[in-house]
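**Q** Please find the sequence and the predicted model below.
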Amino acid sequence: MFLSGKRALVTGSTSGIGLAMARAFAAEGAQIVLNGFGDEQEIAKIREELGGADYVNEDLTTAEGVEALMKGAGEVDILVNNAGMQHVAPVEEFPPAMWDKIIALNLTAHFHTTRLAVPAMKKKGWGRIIATASAHSLVASPFKTAYVSAKHGVAGFTKTIALELATHGITANCISPGYVWTPLVENQIPDTMKSRGMTRDQVINEVLLEQQPTKKFVTPEQVAAIALFLCRDEAENINGANYSIDGGWTAE
């Protein structure tokens, strides 16, 4: 198990992509720090499944919340910034408070976790920083101003820290999935129905899967497999990359 002795923090890891990543890392021996919302009993089961994972739940939309998370997590070797949220609305109707919250969680939290994790990684001479970005880090879709802006920012932030940390044994990379069937995607369907005047089936087939030439949703496990590879020694020269896993969406 090549991650034995490593400690991995995955934000937003009580469901969806983050949970798949946590499971993949744990299977290779990493000690996991979970973060996210959910039923206490279900989270307790996940912690047990992952070999006694730690769990730190804080509000990542504030600097203070991220600082509390990182203090509770301790020194980590692998940092995965995965937590995110979405809201779908025309720009003139987009709630300013929702814009601020999405930017805070989907982008600014990446800065705060990274700045706090890097000193220990530098001291050890090894680290992996991985961002769950999105196809929307590369292309745009209507009615998602905050999300698209944040994900474009994540891609730029990742490139920048990759350059800064390149001589310290630390890599920074993005993974940019297309539509993955997770609560985040499922929960945006009603807003998209309202914004576009569509039925649920129309949103799934004509908005979500329309973008992906394979006409298949990406699975959380497929995203996790890339994250796991990026932690291997063989990936030490993959730095500042943005891995698309979108069925060919951004190839057009």
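**A** Now that the structure is in, tell me what you want to look at.

**Q** contacts and neighbour counts: CA atoms only from here.
**A** Will do.

**Q** Helices along the stretch 1-150 of the chain, start to end?
**A** For the stretch 1-150 of the chain, applying DSSP state H, counting those that start in this stretch gives helices covering 16-27, 40-49, 63-73, 96-103, 109-124, 145-165.

**Q** from these, which stretch is densest packed?
**A** helix 16-27 (a mean of 23; mean count of other CA atoms under 10 Å).

**Q** dropping in the other structure now:
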Amino acid sequence: MQRFDGKTVIVTGGGGGIGGATCQRFAQEGANVAVFDMNPDAAQAVVDRITQSGGTAQAFRCDITVRAEVDAAVAAVQQVWGGIDVLVNNAGWDVFKPFTKTEPAQWDKLIAINLTGALHMHHAVLPVMVAGAKGGRIVNISSDAARVGSSGEAVYAACKGGLVSFSKTIAREHARHGITVNVVCPGPTDTALFADYKVGAGNPEKLEEAFKRSIPLGRIGQPGDLPGAILFFASDDGAYVTGQVLSVSGGLSMVG
């Protein structure tokens, strides 16, 4: 018996680095995994890796900024597997510039993907979890930028900070339904987003070395470092934990 046997899990941004690693770990532990991504090829590649290893997964093309697509994808998951037990809001995007160098159109896109998209997902999935009468688990992927700030990521940090506050509120509103809501905050992690961040800084190698020196554990995070924390919050082991925020950053930020 595995922790997620018979459970249905949605992971947004499931075709990316952290999202893909999280999908694979859920599948390894018995879950039916719905891989949500606006890039159908990336989502299908994750599904193929899962099914080749004997797991169960299906790709769902979904732009989380478009409510109609969210509703359609959530309904499609229900048609395939019935209820929804776990939601992992992982999709994200960033622009790496000083705030005064950014433009309002970029703010709109950052807010749409990093905050409004997560609101769409909650609004679509929470009624399904409540109606299922089994409770549910929501894990929101924020960022250490939300907790301590990050130069060149002002609007991204604002969105991720908003997601932390939103998560705590939803945790309070839905505790009576047996639904827990928790937050995982990655630090610098070796993903496509971090690669873009280094390029935006102008000297990728120097920036990466600076991060390594500042991280007590001495290395940049890997996508595979995140699923352990995510799956804890999503599992019955975390059934009495809600409204909490956990940094997975090699000790870069130590927030009490």
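**A** In hand now; what should we look at? Just so it is clear, the structure is predicted and the values come from calculations on it, not from any experiment.

**Q** Any idea what the TM-score is?
**A** Here the TM-score for the pair of chains, by TM-score structural alignment, normalised by the length of the first structure, is 0.90; 246 aligned residues with a CA RMSD of 1.8 Å.

**Q** returning to what we had before: out of the helices of the stretch 1-150 of the first structure, the one nearest residue 82 of the first structure is which?
**A** helix 16-27 (6.1 Å; CA to CA).

**Q** distance from that closest one to the second structure after superposition?
**A** Average distance, helix 16-27 of the first structure versus aligned residues of the second structure after superposition (mean CA distance after the TM-score superposition for the first structure): 0.9 Å.

**Q** Contacts for that helix next, please.
**A** 1, 3, 8, 10-13, 32, 34, 50-51, 82-83, 182-183, 220-221, 223-225, 227-228 (CA atoms under 8 Å, 6 or more residues apart in numbering).

**Q** wait, residue 99 of the second structure sits on residue 156?
**A** No - Residue 99 of the second structure is beyond contact range of residue 156, at 10.2 Å (criterion: CA atoms under 8 Å).

**Q** who's in contact with residue 229 of the second structure?
**A** 184, 248.

**Q** The longest strand seen in the second structure against the first structure, how far on average?
**A** Counting residues, the longest strand in the second structure under DSSP state E turns out to be strand 179-186. Its aligned residues in the first structure lie a mean 0.5 Å from strand 179-186 of the second structure after superposition (mean CA distance after the TM-score superposition for the first structure).

**Q** What is the corresponding segment of the first structure for that strand?
**A** Mapping strand 179-186 of the second structure onto the first structure (TM-score structural alignment) gives residues 170-177.

**Q** Give me the contact list for the matching stretch.
**A** With CA under 8 Å, 6+ apart, stretch 170-177 of the first structure has contacts from 121-122, 125-137, 155, 158-159, 161-162, 165, 218, 223, 226-227, 236-246.

**Q** Sort out for me which of these are in strands.
**A** 127-132, 242-245.

**Q** On the C-terminal side of the longest strand of the second structure, identify the next helix or strand.
**A** helix 192-201 (DSSP states H and E).

**Q** so that next one versus helix 17-28, what angle?
**A** Angular relation of helix 192-201 of the second structure and helix 17-28 on a 0 to 180 degree scale: 170 degrees, by axes from the mean of the first three to the mean of the last three CA atoms, to 10 degrees.

**Q** Show me what helix 192-201 of the second structure is packed up against.
**A** helix 204-214 (3 or more CA pairs under 8 Å, 6 or more residues apart in numbering; DSSP states H and E).

**Q** From the chain's centroid, how far away is the helix it packs on?
**A** Centre-to-centre, helix 204-214 of the second structure and its host chain are 25 Å apart (CA atoms, centre = their mean, to the nearest Å).

**Q** same question, stretch 231-245 of the first structure
**A** The answer for stretch 231-245 of the first structure is 15 Å, by CA atoms, centre = their mean.

**Q** Where in the second structure does that stretch align, residue-wise?
**A** Going by TM-score structural alignment, stretch 231-245 of the first structure sits over residues 234-248 in the second structure.

**Q** Buried ones in the matching stretch, by neighbour count?
**A** 234, 239, 242-248 (16 or more other CA atoms under 10 Å).

**Q** Show residues contacting it.
**A** 3-4, 86, 137-139, 143-144, 164, 167-169, 171-172, 180-187, 225-226, 229, 232-233, 253-255.

**Q** That stretch: end-to-end distance?
**A** 16 Å (CA to CA, to the nearest Å).

**Q** With stretch 225-241 of the second structure instead?
**A** 20 Å.

**Q** same question, stretch 175-185 of the first structure
**A** Note: stretch 175-185 of the first structure ends 17 Å apart using CA to CA.

**Q** Need the buried residues of stretch 234-248 of the second structure in TSV (columns: distance to residue 68 of the second structure).
**A** Output for these, formatted as TSV (distance: CA to CA, whole Å):
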residue	distance to residue 68 of the second structure
234	26
239	32
242	29
243	28
244	30
245	30
246	32
247	33
248	33
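
**Q** can you tell me which two in those are farthest apart?
**A** So, these by CA to CA: farthest apart are 239 and 248, at 19.9 Å.

**Q** what's the counterpart of residue 128 of the first structure in the second structure?
**A** Residue 128 of the first structure maps onto residue 137 in the second structure, by TM-score structural alignment.

**Q** What separation do you get for residue 73 of the first structure and residue 37 of the first structure?
**A** Taking CA to CA, one finds residue 73 of the first structure at 16 Å from residue 37 of the first structure.

**Q** ok, now residue 112 of the first structure?
**A** Distance from residue 112 of the first structure to residue 37 of the first structure, by CA to CA: 19 Å.

**Q** dump the residue contacts of residue 12 of the second structure.
**A** Here residue 12 of the second structure is in contact with 19, 35-37, 88-91 (criterion: CA under 8 Å, 6+ apart).

**Q** Which residue, other than its chain neighbours, is closest to it?
**A** Ranked by CA to CA, 6 or more residues apart in numbering and with sequence neighbours excluded, the top spatial neighbour of residue 12 of the second structure is residue 36, at 4.6 Å.

**Q** Kindly report the same for residue 47 of the first structure.
**A** In space, residue 47 of the first structure is closest to residue 53, 4.6 Å off (CA to CA, 6+ apart).

**Q** Map the one you found across to the second structure for me.
**A** Per TM-score structural alignment, residue 53 of the first structure is aligned with residue 57.

**Q** can you pull the contacts of that match?
**A** 27, 32-35, 47, 50-51.

**Q** how do these look in the first structure, which are kept?
**A** Retained in the first structure: 32-35, 50-51, out of these (criterion both residues aligned by TM-score structural alignment, their matches' CA atoms under 8 Å).
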